[in-house]
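*Asks:* With the sequence up front, the predicted model follows.
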Amino acid sequence: MEALHQSGTQIAQRYKISYLLGRGATGKTYAATDLQTGEQVAIKEMSMRRAKEWKELDVFEREARVLSVLEHPAIPNYIDYFEIDTDTNRYFYIVQELAIGKSLSQMVVEGWRTDEAGVKAIARQILAILVYLHRLTPPVIHRDIKPEHAICRQDGQIYLVDFGSVRSAFWSTNSSGATVVGTFGYMAPEQDRGQVYPASDLYGLGSVLLFLLTHRSPAELPQRRLKIDFRSHVQVSEQFADWLDLMLEPMVEDRFHSALQALRNLPA
């Protein structure tokens, strides 16, 4: 097992580690202080030795490139990208502003509950982020919208984080042979075929909202003709249930065509 950066140690003579935020298959993420600015940052680390193939490095570098051009108040600011060589390994790092708060997943685990109005407020915020991402040229598609990737600040501000699965190009209906990326239960059906569209993010968001209403993974809910049959498991208005139905349509052409359309049609 590789040694962790310990609390108080420095990376690149600039970032002082505070604590471990999380770990993944190829590396870890730390909370740290930027000694140049005094700001709190998140440092995502990738270990070359732990990567199973070169494509994982390509994905990591693509995430850095995409983050470097994003400018939205609900997406933590990109700060830095660098590499460090040791005698036995090479490490790659992405540094972003730290989103202070708890993930929606953590909040639910801790017993937090909300009502239809609260879920709609979260939907509006995330849809506004998706409108921005999908309007870029080319569109930026997150591909992994899930409760762990939505951070809620104490005042209710939502941040969208972890762009490790992002695509920065529109994928046509004729694309094939693509890598399947996403999280079971939140991943749109077309992603299982290696296809992704802006509307794929809408399915992910719909699944997140369903999780907030039921405190269950959408994968645990019954299905009818490949569609999640959620109405008997939630207490929401008929109008909002109809809206969720459109977000969760298994066929991409049956969903809202864009995040803007979904936002405009979200019941008040």
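*Replies:* Received it, and whenever you're ready, just let me know what you need.

*Asks:* make it CA atoms for all contacts and neighbour counts henceforth
*Replies:* OK.

*Asks:* Now stretch 35-54: buried residues?
*Replies:* Across stretch 35-54, burial judged by 16 or more other C-alpha atoms under 10 Å covers 40, 41, 42, 43, 44, 45, 46, 47, 48.

*Asks:* alright, now check it against this:
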Amino acid sequence: MSYCLNPACPNPQNPSDTKFCLTCGTKLLLKDRYRAIKPIGQGGFGRTFLAVDEDKPSKPRCVIKQFYPQAQGTSTVKKAVELFNQEAMRLDELGKHSQIPELLAYFTQDDRQYLVQEFIDGQNLAQELVQVGAFSEAHIRQLLSDLLSVLQFVHSQQVIHRDIKPENIIRRSRDRKLVLVDFGASKVATANALNQTGTSIGSPEYVAPEQARGRASFASDIYSLGVTCIHLLTQRSPFDLYDINEDAWIWRQYLTSKVSDSLGKILDKMLETAPSRRYQSAEAVLKDLNSPSAQVVTVISQTPATPAKPPVKSSPVTPPVANTPANLSKSQIDVELEALKAEIMGGGTSKNENQKSASSQPPSPNPTKSKNHGERQVDLELEELKSQFLGSPTPKKPPQS
């Protein structure tokens, strides 16, 4: 199927082999290459479409972003144009990272601006949350480990994302890696820009207090990532997780499973209202996350292991073969039976079982006689076992006294 990109087209769906819209006549291939298939999103500044690259034999999927601002007013539209242009610039710079979509094209057609970027096949974390439920501590630790390295790269390029939230984090299907998308709100963090109050941009539930006042910094992205984590842990809106009256986060009250103190302290520091008390860099968060004291310790039972019994030695001149009567010599059987006797008479029973047996049985009037009698019984039973292998007559048991 081909989808017409003319916003005014009343019937935008067309057959896949069509070059011009059958309803409005708009050209369906962008740059004679990219064909939109269906819309997948719409925001304040534009629309997003799933598309295919017709110029390649495999016809790989890609994403078309069309600049189509919904807001009115000259200053607002001017700002929207600026943001759309800077998204293309950010993707061109950052898309070389394996966890950021690559920019494929940026152009104007029919007086509309477009950018084409790599398609990331997978679910975003908002969709995943609905499907699998609240995240566990292990999942949050993995998320932080994965995304903080991406933020580290983004910030090293002097870029602030400014819109980190579950919807903008996609778990890529082919390798389960997390991909950070939508750099439409990103900002270059020059020294001059950081000292000036800019436009308040970002999703209200996740935006840092200083960013809401137009003073975003690298720490603002860390705050938004922290809010994303507590939302995924609780399945509650971030607005519900903050007590305005107490001016404090109360996210622990909504946890469905316990979180370790070490992870809790890391999240609390990411969520500090005052930027000066918050982590200042992704590296600092990673350092605490990976420190030995912050690792989740699995408690293993300290029950001492039972020592293994020594293996029964085989004849040094006889190679190991199947233990059948045809293969066992008389001397070999004698050696193995003597070893078995020694094991039985030497206390094969555990210490606890011996104590239990001793406490439950009356003491023998003649321990030596009892021991000799027991040894004779073992000898007779071993002789019976030996006769089964060698075919010798079974010795008769003495009459019971």
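*Replies:* Arrived safely. Note that the structure is a prediction, hence the values are computed from the model and not measured.

*Asks:* Can you give me the TM-score here?
*Replies:* Laid over one another, the chains give 0.90 as their TM-score (TM-score structural alignment, normalised by the length of the first structure), with 262 aligned residues with a C-alpha RMSD of 2.1 Å.

*Asks:* re the thing from before, may I see the buried residues of stretch 35-54 of the first structure organised as a markdown table, with distance to residue 59 of the first structure and secondary structure added?
*Replies:* Listed next are the buried residues of stretch 35-54 of the first structure as a markdown table, based on distance: C-alpha to C-alpha, whole Å; DSSP: H, G, I helix; E, B strand; the rest coil:
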| residue | distance to residue 59 of the first structure | secondary structure |
| --- | --- | --- |
| 40 | 25 | strand |
| 41 | 21 | strand |
| 42 | 18 | strand |
| 43 | 16 | strand |
| 44 | 13 | strand |
| 45 | 13 | strand |
| 46 | 11 | strand |
| 47 | 13 | strand |
| 48 | 13 | coil |
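
*Asks:* Include distance to residue 8 of the first structure when you put the residues you listed into TSV, please.
*Replies:* Formatted as TSV, those follow (distance: C-alpha to C-alpha, whole Å):
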residue	distance to residue 8 of the first structure
40	14
41	14
42	15
43	14
44	17
45	17
46	20
47	21
48	24
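
*Asks:* closest to residue 91 of the first structure among those residues?
*Replies:* residue 47 (4.8 Å; C-alpha to C-alpha).

*Asks:* mind checking what the closest one lines up with in the second structure?
*Replies:* Matched by TM-score structural alignment, residue 47 of the first structure corresponds to residue 68 in the second structure.

*Asks:* Excluding sequence neighbours, find me the nearest residue to that match.
*Replies:* residue 46 (4.0 Å; C-alpha to C-alpha, 6 or more residues apart in numbering).

*Asks:* same thing with residue 275 of the second structure?
*Replies:* In space, residue 275 of the second structure is closest to residue 219, 6.6 Å off (C-alpha to C-alpha, 6+ apart).

*Asks:* hang on, that neighbour packs against residue 280?
*Replies:* Yes. The criterion here is C-alpha atoms under 8 Å, and residue 219 of the second structure meets it with residue 280 at 5.1 Å.

*Asks:* Map residue 228 of the second structure across to the first structure for me.
*Replies:* Under TM-score structural alignment, residue 228 of the second structure pairs with residue 208 in the first structure.

*Asks:* Over to residue 160 of the second structure?
*Replies:* Per TM-score structural alignment, residue 160 of the second structure is aligned with residue 141.

*Asks:* how close does its match sit to residue 52 of the first structure?
*Replies:* Distance, residue 141 of the first structure to residue 52 of the first structure, by C-alpha to C-alpha, to the nearest Å: 25 Å.

*Asks:* what's the spacing between residue 286 of the second structure and residue 94 of the second structure?
*Replies:* Distance from residue 286 of the second structure to residue 94 of the second structure, by C-alpha to C-alpha: 21 Å.

*Asks:* Compare those two and say which is more crowded by neighbours.
*Replies:* More crowded of residue 286 of the second structure and residue 94, by other C-alpha atoms under 10 Å: residue 94, with 20 against 17.

*Asks:* Show the contacting residues for that one.
*Replies:* Under the criterion of C-alpha atoms under 8 Å, 6 or more residues apart in numbering, the contact list for residue 94 of the second structure reads 100, 102, 154, 157.

*Asks:* go with 10 Å
*Replies:* 88, 100, 101, 102, 103, 153, 154, 157, 159, 183 (C-alpha atoms under 10 Å, 6 or more residues apart in numbering).

*Asks:* Which of the three states applies to residue 117 of the second structure?
*Replies:* strand (DSSP: H, G, I helix; E, B strand; the rest coil).
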